[in-house]
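Undergrad: predicted model follows, preceded by the sequence.
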Amino acid sequence: MHSQPTTLLKKLVAKIKPFKNVKVAYSGGVDSSVVAFAAQEALGNDSIAVTVDSEFLSRNNLLAACVGAEQASLNHKIIDHHATRDDIIRFNTAMRCYYCKKSIFSTIGGTVIDGSNADDPADRPGFLAANEAGVISPLRDIGASKDDVRMLAKHLGLYSADTPADSCLATRIPTGTAITGDLLEKIEAVETILLNNGAIWCRARPCGKKLLLEYGQDFTPRAPEAIKAVMENSLLKDFQVIESPNGVIKR
C-alpha cells in the first residue's frame, strides 16, 4: 500500500503523461474517478472522461457520474450504447461481460484507460476484453490497491470517495437468463426503492417469480418498510416470493 496520497498521485500522473490523448472509461465509481482526475492533471483537455450510457447503467449511477465529473471539473462526455441490441450480450452466457466490455471499448475508441486496480482479479472475462483491446490500467500498473484508491480519493475530496462498490444491472441476472429491458427496469425499480429508503448499497436479483434482495446489516431495521413498498409496486407484481436478510415473504 502506498503510504502517501501525494506520492500515489504523482506516480499515476507520470504513468499517464506519455500518452498524447486518452479517453477514460468513467463510470463515476471511485476507481475511474481517481484515474479520470489524474488523467486530466497529466493531459488537461487531451483527456476525456467517457461515460457509456446503456440499459445496464442505472439512472442513479449515471447521475452520480455526472455530479462527480462536475465536482472534479472533468472534461466529461456521455455516449449511448445499446447493449441489448447485440444478441451475444443479450443471451447472457458466462462470457457476457467479455462481449459487453469488448463492445464498450470499441464504442469509446482511441486510447482507452480504465480504473482496474491491483486488487481486481485478472481472470475475469471483462479483463480479457480489456487486454485484447489494448486498454491501459494505470492503477494496476503502479500496484495501487483498492485501499490506495480510496485514500487518494478522500485526499482529493472526490465525490465518489466513500461510494460503495457497484456493478452494472446485468450482473443481477442469472447466467443463461436472457437480458431484457423489462427485467432491467424491474431490477432498477427495486433497488431505487431500497436506496430511497436509506440503503447504502443493495442488489435485487430476480430468479423467475422469486426476487432475492441483498443489503447491509445497517439497513435491516428499515428494510420491512422498503420491502412493503416493493410488494405494493404494480411494476413488480410478478414477483411472488421476496427473499431477503429479513426473511421470506410470499404473496
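TA: Sure, I can see it.

Undergrad: from here on, just use CA atoms for contacts and neighbour counts.
TA: Fine.

Undergrad: tell me where the stretch 151-251 of the chain has helices.
TA: 181-196, 223-232 (DSSP state H, counting those that start in this stretch).

Undergrad: what's the closest of these to D86?
TA: Nearest to D86 among the helices of the stretch 151-251 of the chain is helix 181-196 (12.8 Å), distances taken as C-alpha to C-alpha.

Undergrad: so which elements touch the closest one?
TA: With contacts taken as 3 or more C-alpha pairs under 8 Å, 6 or more residues apart in numbering; DSSP states H and E, helix 181-196 sits against strand 202-207, helix 223-232.

Undergrad: quick one: the longest one to chain centroid distance?
TA: Relative to the mean C-alpha coordinate of its chain, helix 223-232 is positioned 25 Å out (C-alpha atoms, centre = their mean, to the nearest Å).

Undergrad: same thing with the first one?
TA: Distance of strand 202-207 from its chain centroid, counting by C-alpha atoms, centre = their mean, is 16 Å.

Undergrad: returning to what we had before: would you mind putting the helices of the stretch 151-251 of the chain into a markdown table with mean neighbour count and distance to T163 alongside?
TA: Formatted as a markdown table, the helices of the stretch 151-251 of the chain follow (neighbours: other C-alpha atoms under 10 Å; distance: least, C-alpha to C-alpha, whole Å):
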| stretch | mean neighbour count | distance to T163 |
| --- | --- | --- |
| helix 181-196 | 18 | 13 |
| helix 223-232 | 17 | 20 |
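
Undergrad: can you list these in JSON lines and add distance to I48?
TA: JSON lines is the format used below for the helices of the stretch 151-251 of the chain (distance: least, C-alpha to C-alpha, whole Å):
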{"stretch": "helix 181-196", "distance to I48": "28"}
{"stretch": "helix 223-232", "distance to I48": "38"}
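
Undergrad: nearest to L211, of those?
TA: Among the helices of the stretch 151-251 of the chain, helix 181-196 sits nearest to L211 (C-alpha to C-alpha), with 9.3 Å.

Undergrad: secondary structure class for the closest residue in space to R96 that isn't next to it in sequence?
TA: Leaving aside its sequence neighbours, R96 sits nearest to I89 (C-alpha to C-alpha, 6 or more residues apart in numbering; 5.2 Å). Secondary structure, DSSP: H, G, I helix; E, B strand; the rest coil: I89 is helix.

Undergrad: hmm, I89 is touching C100, no?
TA: Yes: counting by C-alpha atoms under 8 Å, I89 touches C100, with 6.0 Å between them.

Undergrad: anything in contact with each of those two?
TA: A83 (C-alpha atoms under 8 Å, 6 or more residues apart in numbering).

Undergrad: how near is N21 to F239?
TA: According to C-alpha to C-alpha, to the nearest Å, N21 and F239 sit 48 Å apart.

Undergrad: likewise for S160?
TA: Taking C-alpha to C-alpha, one finds S160 at 33 Å from F239.

Undergrad: then L213?
TA: 12 Å.

Undergrad: do the same with L195
TA: Distance of L195 to F239, given as C-alpha to C-alpha: 19 Å.

Undergrad: second structure follows, compare the two:
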Amino acid sequence: MKEEPMKKYEDLKKYLKGLESVAVAFSGGVDSTLLLYAAKEALGDNAMAIIGKSVFVPDSEYSEAVEFAEKHHIKYEVLNMDVLSVEGIEDNPENRCYLCKKAIFSGILEKAREMKMKTVAEGSNMDDTKDYRPGRKAIAELSVESPLYAVTLYKKEIREISKELGLPTWDKPSRACLASRFVYGEKLTEEGLKRVELAEEYLLDLGYKQLRVRTHGDLARIELEEADMDSFMKAERRQAVYEKFKELGFDYVTLDLKGYRMGSMNIGI
C-alpha cells in the first residue's frame, strides 16, 4: 500500500485528537466508518457515534451501523428523526438536502451537547466537492467538522486505508439517502421511500452491488454498473425484476443505458 494514504490517516487521528471530544454522525457507510474508527483510536471514550434513524435511511444500513458500533465497543446514541415533517422537505425541492441536513445536524448537535461532546463531525471528503451538494452549506452554517476533508482524503484513499485496517466497509457500495432517488419536485412519502428501499434490496439480493433505483412517478429507472448489464438483460432476469417491481407498485421499469453514476438527478442544476 502507498505510504501517502496511511500518512493522511495519521494526520486524521492528530486532527481528531485536537478536537478533544467528538460525536460522529454515523451512517455505517465507507466514510463515516473510517472517521468513527479513527476517532475511537484517537480519543477512546471521548469519541461516540450518533446514528440517525429515519425513512431516508434503509433499515439494513441502520442495523449495520449499530452492529459496527457495538462490535468495536463504541458508545452510541440513536437519533430518531421525522424528516418528512420538516417544513419543505416533503415537496422535494432542489435544496432538499440543505433543509434535511440542517434539521438532522441540529438534532445531532443537541444530542452531542447532552452527551457532553465538544464537537460534531461528519464524513464528507474531497470527492464531495465534485457534485451538487447543498447539504454542505448546512454543515458549514452549523460549524460541523469535516475531518476527512480537512486532511484532504479522497474516496479511493478512504477505501485503501479501510482495507489496510480491516474495516468491513472498505469495498462497501455507496447507498446514500433514499430521497436522492426521486426527481426534484416529486412529493416524498413514506410509502414511496419504502418502495425504493425494497426495490434496491431486491436487486442487492440478486447479487448486484453498486446500483440505484431512481423514480419518476410510477416509472423506475434502474442504474447498474456497466459490467452488470449483460446479466441483467437475460430474459429470465428481466422478467423476474419486472414482476417484482410491478408487485411493488411500479407501472414501468427501465434500465438506464448510461449506468450507475452519483448525482444523476442533479443534471441541469
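TA: That came in fine, so what should we check first? Keep in mind that this is a model prediction, so the values were computed, not measured.

Undergrad: kindly provide the TM-score of these chains.
TA: Here the superposed chains carry a TM-score of 0.89, computed using TM-score structural alignment, normalised by the length of structure 1; 245 aligned residues with a C-alpha RMSD of 2.1 Å.

Undergrad: more neighbours, S160 and F239 of structure 1?
TA: Using other C-alpha atoms under 10 Å, the more surrounded residue of S160 of structure 1 and F239 is S160, with 23 against 19.

Undergrad: what about whichever residue in structure 2 pairs up with that one, distance to K8 of structure 2?
TA: S160 of structure 1 maps onto T169 of structure 2 when the alignment is built from TM-score structural alignment. From T169 of structure 2 over to K8 of structure 2 the distance is 18 Å, taken as C-alpha to C-alpha.

Undergrad: how about R214 of structure 2?
TA: Taken as C-alpha to C-alpha, the span from R214 of structure 2 to K8 of structure 2 is 35 Å.

Undergrad: of those two, who's got more company?
TA: More neighbours surround R214 than the other of R214 of structure 2 and K8, with 23 against 18 (other C-alpha under 10 Å).

Undergrad: ok, the more buried one - contacts?
TA: Applying C-alpha under 8 Å, 6+ apart to R214 of structure 2 gives the contacts 180-183, 196, 220-223.

Undergrad: can you tell me the element A130 of structure 1 falls in?
TA: Using DSSP states H and E, A130 of structure 1 falls within helix 125-132.

Undergrad: which outside residues touch that helix?
TA: 95, 97-102, 105, 122.

Undergrad: from these, which land in helices?
TA: If you go by DSSP state H, the contacts of helix 125-132 of structure 1 have 97-102, 105 in helices.

Undergrad: which one among these gets closest to T51 of structure 1?
TA: When those are compared against T51 of structure 1 (criterion: C-alpha to C-alpha), the nearest one is F105, at 11.2 Å.

Undergrad: wait, the closest one sits on D114?
TA: No: at 9.8 Å, F105 of structure 1 does not count as touching D114 under the criterion of C-alpha under 8 Å.

Undergrad: between those two, which contacts overlap?
TA: In contact with both F105 of structure 1 and D114: V135, using C-alpha under 8 Å, 6+ apart.

Undergrad: pull up the gap between the residue sitting furthest away from the middle of structure 2 and E243 of structure 2, please.
TA: Distance from the centre of structure 2 peaks at A235, with 32.4 Å (C-alpha atoms, centre = their mean). Going from A235 of structure 2 to E243 of structure 2 by C-alpha to C-alpha gives 12 Å.

Undergrad: so how far is K237 of structure 1 from whatever residue of structure 1 lines up with K194 of structure 2?
TA: Counting by TM-score structural alignment, K194 of structure 2 corresponds to E185 in structure 1. Look at E185 of structure 1 and K237 of structure 1: by C-alpha to C-alpha, they are 13 Å apart.

Undergrad: swap in P224 of structure 1?
TA: 17 Å.

Undergrad: A64 of structure 1 now?
TA: For A64 of structure 1, the distance to K237 of structure 1 - C-alpha to C-alpha - is 29 Å.

Undergrad: again, but for L158 of structure 1
TA: Look at L158 of structure 1 and K237 of structure 1: by C-alpha to C-alpha, they are 39 Å apart.

Undergrad: out of those two, which sits in the busier spot?
TA: L158 (19 against 12).

Undergrad: centroid residue for structure 1?
TA: Central residue of structure 1 (C-alpha atoms, centre = their mean): S167, at 4.1 Å.

Undergrad: contacting residues for that residue?
TA: Contacts for S167 of structure 1 (C-alpha under 8 Å, 6+ apart) come out as none.

Undergrad: go on, S27 of structure 1?
TA: Neighbours of S27 of structure 1 in contact, by C-alpha under 8 Å, 6+ apart: 33, 50-52, 61-62, 65.

Undergrad: which of the residues you listed has the largest number of neighbours?
TA: S33 leads the contacts of S27 of structure 1 on contacts (other C-alpha under 10 Å) with 29 neighbours.

Undergrad: I'd guessed that residue sits against T163; true?
TA: No: S33 of structure 1 is beyond contact range of T163, at 10.9 Å (criterion: C-alpha under 8 Å).

Undergrad: if we look at stretch 148-157 of structure 1, which residues are touching it?
TA: In contact with stretch 148-157 of structure 1 (C-alpha under 8 Å, 6+ apart) are residues 1-2, 5-6, 8-9, 30-31, 33-34, 160-162.

Undergrad: redo that, cut-off 6 Å
TA: Under the contact criterion C-alpha atoms under 6 Å, 6 or more residues apart in numbering, stretch 148-157 of structure 1 has outside partners 5, 161.

Undergrad: before we move on, what about stretch 188-200 of structure 1?
TA: Looking at what lies outside stretch 188-200 of structure 1 - C-alpha under 6 Å, 6+ apart - the contacts are 219, 226.

Undergrad: repeat the analysis, applying 7 Å as the threshold.
TA: By C-alpha atoms under 7 Å, 6 or more residues apart in numbering, the residues outside stretch 188-200 of structure 1 that reach it are 58, 202-204, 215, 219, 226, 230.

Undergrad: how far does it sit from its chain's centre?
TA: From the chain centre to the centre of stretch 188-200 of structure 1 is a distance of 16 Å (C-alpha atoms, centre = their mean).

Undergrad: same deal with stretch 112-125 of structure 1?
TA: 13 Å.

Undergrad: buried residues in that stretch?
TA: 112-118, 125 (16 or more other C-alpha atoms under 10 Å).

Undergrad: stretch 145-165 of structure 1 now?
TA: 145-146, 148-154, 156, 158-161.

Undergrad: among those, which two are most distant?
TA: The most widely separated members of these, counting by C-alpha to C-alpha, are S145 and Y159 (19.1 Å).

Undergrad: what would the helices and strands packed on helix 181-196 of structure 1 look like in TSV with distance to K17 of structure 1?
TA: Output for these, formatted as TSV (distance: least, C-alpha to C-alpha, whole Å):
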stretch	distance to K17 of structure 1
strand 202-207	37
helix 223-232	47
